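Student: Sequence plus predicted model, see below.
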Amino acid sequence: MNKSRFLDIIGHWHGKRIGVIGDIMLDEYIMGKVTRISPEAPVPIVEMEQEFSVLGGAGNVANNIKSLGGEVILFGVIGNDEGGKKILNLLRERKIMEELIIDENRPTTTKTRIIALNQQVVRVDREKKESISQEIEEKIINSLENKIKNLDGIVISDYLKGVLTFNLTQKIIRLAKKEGKFIIVDPKGRDYSKYLGATLITPNEKEAQIATNSDENFNIKEIAEKLFDIVKGDGVLITRGEKGMFLYQAESQVFIPALASQVRDVTGAGDTVVATLALALSGGANLLEASILSNLSASITVRKLGTAVVTPEELKQILPEKLELKDGWIFFK
């Protein structure tokens, strides 16, 4: 593996179309400065200087795919409210295609972060986590059935906000497999049988520990193998923060070290990982090559404040000249 090979993959993923299905959120940011403590309670007073909104959750996955040079169709649910309108406007601005269902019985999931001096002071969540109705499920699967032949692959972005029910998730996976499309899942929760048949799942270390009921002294290879046996796909990629990633496949298990970088904000790093994985696979990469590229993308995202995206130019700038696989470890050269 060398820089030329990775440049070839990035070149081939341009214009590939990925379907993203999952929990769509609006991430709101209120930026300001703290000058004093409130006389009403021992809390800081933040004087607002700037506020803005960005796509979060599955929306951030879609935004990352678009930023990396791919095309995307976003499937999911929003409320009939101001948050939903903001999401639709943001999608139009980014020229992201959408097949969104408006659910009158739930608000648009919105996370409002108040930040002062580059530090998050507090976060306010507005959401409803109850499962969507069977009627909404059917609308989502019908939309996917109408579009799937034009897709190169599927990303399932699960934040346990009620959209990806067990039934809907399995319908999506069965449909994708029937049409010969890969399925990447960013999973949540304890029951990974929900993702049975997915090509690749990408839990972080804590999520993998919870899903396998492992204690603090867990063995990374053992919990990856347990998840692999549950999902019965092609691989399990466990993201490990500053420790990098671990890719488990039936024939090989590989540790991918993190790139040394200043971590500013980990918000949305997992979204960047699955977006890069999807495009890399659509561009002809194998799972190991796709995982390495997603590791590099994540190292860029965590240097940025808030829910961020990565561009092909940024990724190309940090591509190593050569990589070596030795004794189950990737070495950057």
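Tutor: Here it is on my side, so go on. Numbers count the residues shown, from 1 in each chain.
Student: Only C-alpha atoms from now on, for both contacts and neighbour counts.
Tutor: OK.
Student: mind listing what's buried in the helix or strand harbouring V34?
Tutor: Using DSSP states H and E, the secondary-structure element containing V34 is strand 24-37. Within strand 24-37, the residues that count as buried by 16 or more other Cα atoms under 10 Å are I24, M25, L26, D27, E28, Y29, I30, M31, G32, K33.
Student: try it against this one:
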Amino acid sequence: MIQRPDTLEAILQAIQGKRILVIGDAMLDNYVWGDASRISPEAPVPVVKVSHETFTAGGAANVALNIAALGGSATLFGWIGDDPSGRRLVEVVRDGGVRVLEGAVSANHETIVKTRIVCRRQQLCRMDREAGPERFALAPDEIRQRLAPALREADAVILSDYGKGLVTTESIRAIQAAAPAGMFIALDPKPRAGIAYSGLSVMTPNRAEALRLADLDDDVGAFPAEAVFARIRDKFHPAHLVVTMGADGMLIGENGRPVEQIPTVAREVFDVSGAGDTVIAALTLAAAAGVSLSDAAKFANTAAGFVVGKIGTATATPEDIRRYAAEARA
């Protein structure tokens, strides 16, 4: 569903300069591009002739880049190692207009790096370099010292949880306690045992994540929306729930029930990497500007429709969205 031009333009104008603090698992995405025309004599695997490689932001860092690309003011806090990959990541996000909060770069941490091998627009494999989640924990006193001033300055907060250790039950509670009353706090969750995502303004899981949050099997067949929304309300009590459904668009819910389905506007899907980052960035920017959740979700749906047509983690600018929406209406 593409919004009317006047509604879309009003949102694009309203979000400019909105201050969003992104807290979560920052990482560097490395893409190795090449071609594969033969099988290795050493093992039944393709031989990739590398043409070039690129680096971009991943995880919470990609969320922050999406905010900046849309015209918001993005501040990022996520542990970044004082290492070559970390320096490259800081350069990428700063070049994209993101402010990295003081203290995020630490010699005590190793930068998370995801390397993807891509041939002929298809991903062959992914290699991850990361330490265990205990290395990335954020203690409540660190939140008070490092994040309290940034929380007071922000119009909204995004918690970008990739399950790497920074977003925990304890850190969520400490952030909520340090934030001004009524602060809009959005969460993109990574469900796992023992974590309590309680009392947030909105949660934006994808279909599989929503089923796990609701303690339902992934192979349930048709998505049981009523049961999912009711169970997530009873467990986590979010004010709103937005479930991204891939080719089926989005489901919006409140008070434990689905209230609106938004059809997808994606015309081509080459890569869903980072699509959830774009959704939560656009949705939170619009909510911070006072846009209704329904219109904010439709705006986010359009932004995500654009980025999934790109290979690799990507961002959308206001002009990208204007052009994409106009083409979709034609």
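Tutor: Great, that's in hand. These numbers were taken from a predicted model, which means no experiment stands behind them.
Student: Drop the TM-score for these two in here.
Tutor: TM-score of the superposed chains, computed with TM-score structural alignment, normalised by the length of the second structure, equals 0.91; 322 aligned residues with a Cα RMSD of 2.2 Å.
Student: Residues contacting the strand holding V34 of the first structure, please?
Tutor: The contact list for strand 24-37 of the first structure, computed with Cα atoms under 8 Å, 6 or more residues apart in numbering, reads 43-59, 76-78, 83, 86-87, 108-117, 307.
Student: repeat that for 6 Å
Tutor: Under the criterion Cα atoms under 6 Å, 6 or more residues apart in numbering, residues 43-59, 109-116 lie in contact with strand 24-37 of the first structure.
Student: Hmm, V269 and V308 of the second structure touching each other?
Tutor: Yes - with contacts counted by Cα atoms under 6 Å, V308 of the second structure reaches V269, the gap being 5.1 Å.
Student: More neighbours: which of these two?
Tutor: More crowded of V308 of the second structure and V269, by other Cα atoms under 10 Å: V308, with 23 against 15.
Student: how close does the more buried one get to D271 of the second structure?
Tutor: V308 of the second structure sits 5 Å away from D271 of the second structure, going by Cα to Cα, to the nearest Å.
Student: before we move on, what about G34 of the second structure?
Tutor: 17 Å.
Student: With V32 of the second structure instead?
Tutor: In terms of Cα to Cα, V32 of the second structure sits 15 Å off from D271 of the second structure.
Student: Spatially, and excluding backbone neighbours, which residue is closest to the equivalent of R233 of the second structure over in the first structure.
Tutor: Matched by TM-score structural alignment, R233 of the second structure corresponds to F228 in the first structure. Leaving out its chain neighbours, the residue that sits closest to F228 of the first structure by Cα to Cα, 6 or more residues apart in numbering is V236, at 6.1 Å.
Student: likewise R257 of the second structure?
Tutor: Among residues not flanking R257 of the second structure along the chain, F229 sits closest, at 5.2 Å (Cα to Cα, 6+ apart).
Student: looking at this, the one you found is in a strand?
Tutor: No - counting by DSSP: H, G, I helix; E, B strand; the rest coil, F229 of the second structure is not part of a strand but helix.
Student: Once you drop chain neighbours, what's closest to T315 of the second structure?
Tutor: Closest to T315 of the second structure by Cα to Cα, 6+ apart is N66, at 5.1 Å.
Student: Would you mind finding the match for the one you found in the first structure?
Tutor: By TM-score structural alignment, N66 of the second structure lines up with N64 in the first structure.
Student: Looks to me like that match is in a helix.
Tutor: Yes - under three-state DSSP, N64 of the first structure sits within a helix.
Student: thought it was touching A308?
Tutor: No - using Cα under 6 Å, N64 of the first structure is not in contact with A308; the gap is 8.0 Å.
Student: okay, these two: which has more neighbours?
Tutor: More neighbours surround N64 than the other of N64 of the first structure and A308, with 26 against 23 (other Cα under 10 Å).
Student: ok, now which ones touch that one?
Tutor: Contacts for N64 of the first structure (Cα under 6 Å, 6+ apart) come out as T272, A275, V309.
Student: so how many other residues sit close to the first one?
Tutor: By the criterion of other Cα under 10 Å, T272 of the first structure has 30 neighbours.
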